[in-house]
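Enquirer: Build the 3D model from these lines:
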Amino acid sequence: MSFIKRNEIKKTIYEAVLIIAAAIYLIPFYIMFTQSLKSPQETMMNPLGLPHVFQFDNFKKVWELMHFEVAFMNTFVLTLVSVVGIALISGMCSFTIAKRKAKGYQYLYYVFVCGLLIPFYMTLSPLIKLMKDLNLVDSLMGLSLAYIGRGVPFAVFLYVGFIRAMPHEIMESAVIDGCSPSTLYWRIVFPMVKNVTSTLIILNTLWVWNDFLFPLLTLQSASTKTIPLAQYMFYGMYSSQWNLAFASYLLSIVPLVIVYFFMQRSIIQGISTGGVKS
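Expert: Here you go, the predicted model:
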């Protein structure tokens, strides 16, 4: 058997394994999609088969019962403020830490790194207590501040490494040409770390959008519920109606699927480039 034929056989085997793995991975999505389009009786009698009659009214019922538009706007605002805040604060802070020669800035960097070493659940109780003392409980802006504080250490860790690797000659030339520190950052440095910024935006968006525990502990009124929290409460009320429960699951993931569909190239490039410093 020739070398080329052996490679073709190996390639075929790898592709078959990947196809089987993808099919297994998609089974839960198939069940969720088909169950969301069935009647309550059919979900019990025919759980794995295709629906005989597509019940698209399930999504309309879920939308009205969940008040999905309110939960969506709350989640969108919370995610937008948190992600933008993390990117802006950590980027400017990292630029100062990376390019200042004083030892105090290096110690400040170590303080941020220590934020990565402390487990989140160890800080959860004192953080909730602090938010209560500052009247930030049951507030989307208060919760966004907590997300920013939690996300900045990792962002600083990434930004500092990339900014330190930049050629000093570029920044020195900009300073000689009369660039102020703010102009130097926004015109020179920030465009050069766009891949890191893309990575952080993607990872933090997935984190904040899908987070359940923190909103559960801090958001109390119905007007501030996020999508995961509203979906959880909906399931608790309608757990016996699996068709509505699965329809609520599908509605909850649709926004992220749409974002990924339009940004998949940026997502792959940002994560692959941001994961390895060049």
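Enquirer: Could you use CA atoms for every contact and neighbour count after this?
Expert: OK.
Enquirer: need the contact list for the residue positioned nearest the centre of the chain.
Expert: Residue closest to the average C-alpha location in the chain (Cα atoms, centre = their mean): residue 206, at 1.4 Å. Going by Cα atoms under 8 Å, 6 or more residues apart in numbering, residue 206 touches residue 256.
Enquirer: To compare with the earlier structure, here is another sequence to fold:
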Amino acid sequence: MTRVAAGRDALRAHLLRTRLAGPAVPTPRQNNLRHYRLFAQRDPKALMGLDPERAWDEDAVLALMAERVGVDPDPRYTEGPDTIDPELTLAGLDRLAALLRRTADARGSVLVGTGHPLKLAGFHGALARALEAAGCTVRTPARGLRFREPTPDGDRTRVLDQVGAVTAVRSLDGADARGRIGSGELLHTHSAQPVRLALTALAEAGHTPPDLLLGDHGWLCGAGRLGIPAGGLADCNDVAPFVGEAEGAVAVVVPVDDGSAPASYRPLSDYVLQQADLAPYKA
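Expert: Model (predicted):
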């Protein structure tokens, strides 16, 4: 067996063991269908900053998510566990690796942010550090800016650092068990406001837009909507990134559970960097 095949087999086993992908991922079917319905209704939070080119009804959303994620395609299946196809996860990671390789070859500039700072910052940060070591410039705009986001309890003020933006992504591996760094709470958000703030700050500083955006949720969709090549992870209930990919706005979306233990994503980032030839192979 070749080294690449062995690494792929080991990662597939890891995905199944940790339920990052497989026949019973943590997000249940009823949650998926609720989010599919909200996207079809063009709920702003479900859109994550995307402006879809076409109308997507619930049947079309389910068909897309079955194709790109591997969820059960039967609309009559409404409750119970749902699926992320590990082969689709692996294929997405391969596409993400190719995107990183192209960026590294061009010595491009990179912007990194996440709406899942406690869970996914380590994954994104590992890729950013490898690109920086390969000669890319990791941009760090707008750190510390505040924005307001509607919540069920009313508008909430958030700080860009606290949703895992830019330079903060480098230090999030050191978060404690409560999900804090220093005095800041690590906040989960689907909003595209953080990437818009970061891109505005770049422009105001005289920089061109980044050549690559690494992220998830609104970071992917907000950047993709503005024509910036964007790649990252999305869960089986996150429709907008996959619609963005299908419509050509988002470059690469990897289907994977996005709420698992941070350490469980380390084999995924190792695999991407191995495939991109940005880090030595680890047995």
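Enquirer: Superposed, what's their TM-score?
Expert: With the length set by TM-score structural alignment, normalised by the length of structure 1, the two chains reach a TM-score of 0.28; 131 aligned residues with a Cα RMSD of 6.3 Å.
Enquirer: re the thing from before, distance of the residue nearest to the centre of structure 1 from residue 121 of structure 1?
Expert: Distance of residue 206 of structure 1 to residue 121 of structure 1, computed by Cα to Cα, to the nearest Å: 19 Å.
Enquirer: again with residue 21 of structure 1
Expert: Residue 21 of structure 1 is 34 Å from residue 121 of structure 1, by Cα to Cα.
Enquirer: again, but for residue 26 of structure 1
Expert: Separation of residue 26 of structure 1 from residue 121 of structure 1 (Cα to Cα) stands at 32 Å.
Enquirer: Who has more neighbours out of the two?
Expert: More neighbours surround residue 26 than the other of residue 26 of structure 1 and residue 121, with 12 against 9 (other Cα atoms under 10 Å).
Enquirer: could you say which helix or strand contains that one?
Expert: For residue 26 of structure 1, the element it lies in under DSSP states H and E is helix 3-36.
Enquirer: list the contacts for residue 115 of structure 1?
Expert: 150, 153, 154.
Enquirer: now do residue 80 of structure 1
Expert: Residue 80 of structure 1 makes contact with residue 205 under the criterion Cα under 8 Å, 6+ apart.
Enquirer: name the element it belongs to?
Expert: Using DSSP H and E, residue 80 of structure 1 sits within helix 68-99.
Enquirer: Skip ahead from that helix and say which helix or strand is next.
Expert: Next along from helix 68-99 of structure 1, by DSSP H and E: helix 103-117.
Enquirer: how close does the residue nearest to residue 208 of structure 1 when sequence neighbours are not counted get to residue 140 of structure 1?
Expert: Of all residues beyond its chain neighbours, the one nearest residue 208 of structure 1 is residue 79 (5.7 Å), with distances taken as Cα to Cα, 6 or more residues apart in numbering. When distance is defined by Cα to Cα, residue 79 of structure 1 is 10 Å away from residue 140 of structure 1.
Enquirer: before we move on, the earlier item: which secondary structure elements does the helix holding residue 26 of structure 1 contact?
Expert: For helix 3-36 of structure 1, the packing partners by 3 or more Cα pairs under 8 Å, 6 or more residues apart in numbering; DSSP states H and E come out as helix 242-274.
Enquirer: who does the helix it packs on touch, helix- and strand-wise?
Expert: Judged by 3+ Cα pairs under 8 Å, 6+ apart, helix 242-274 of structure 1 is in contact with helix 3-36, helix 40-45, helix 57-66, helix 194-210, helix 227-237.
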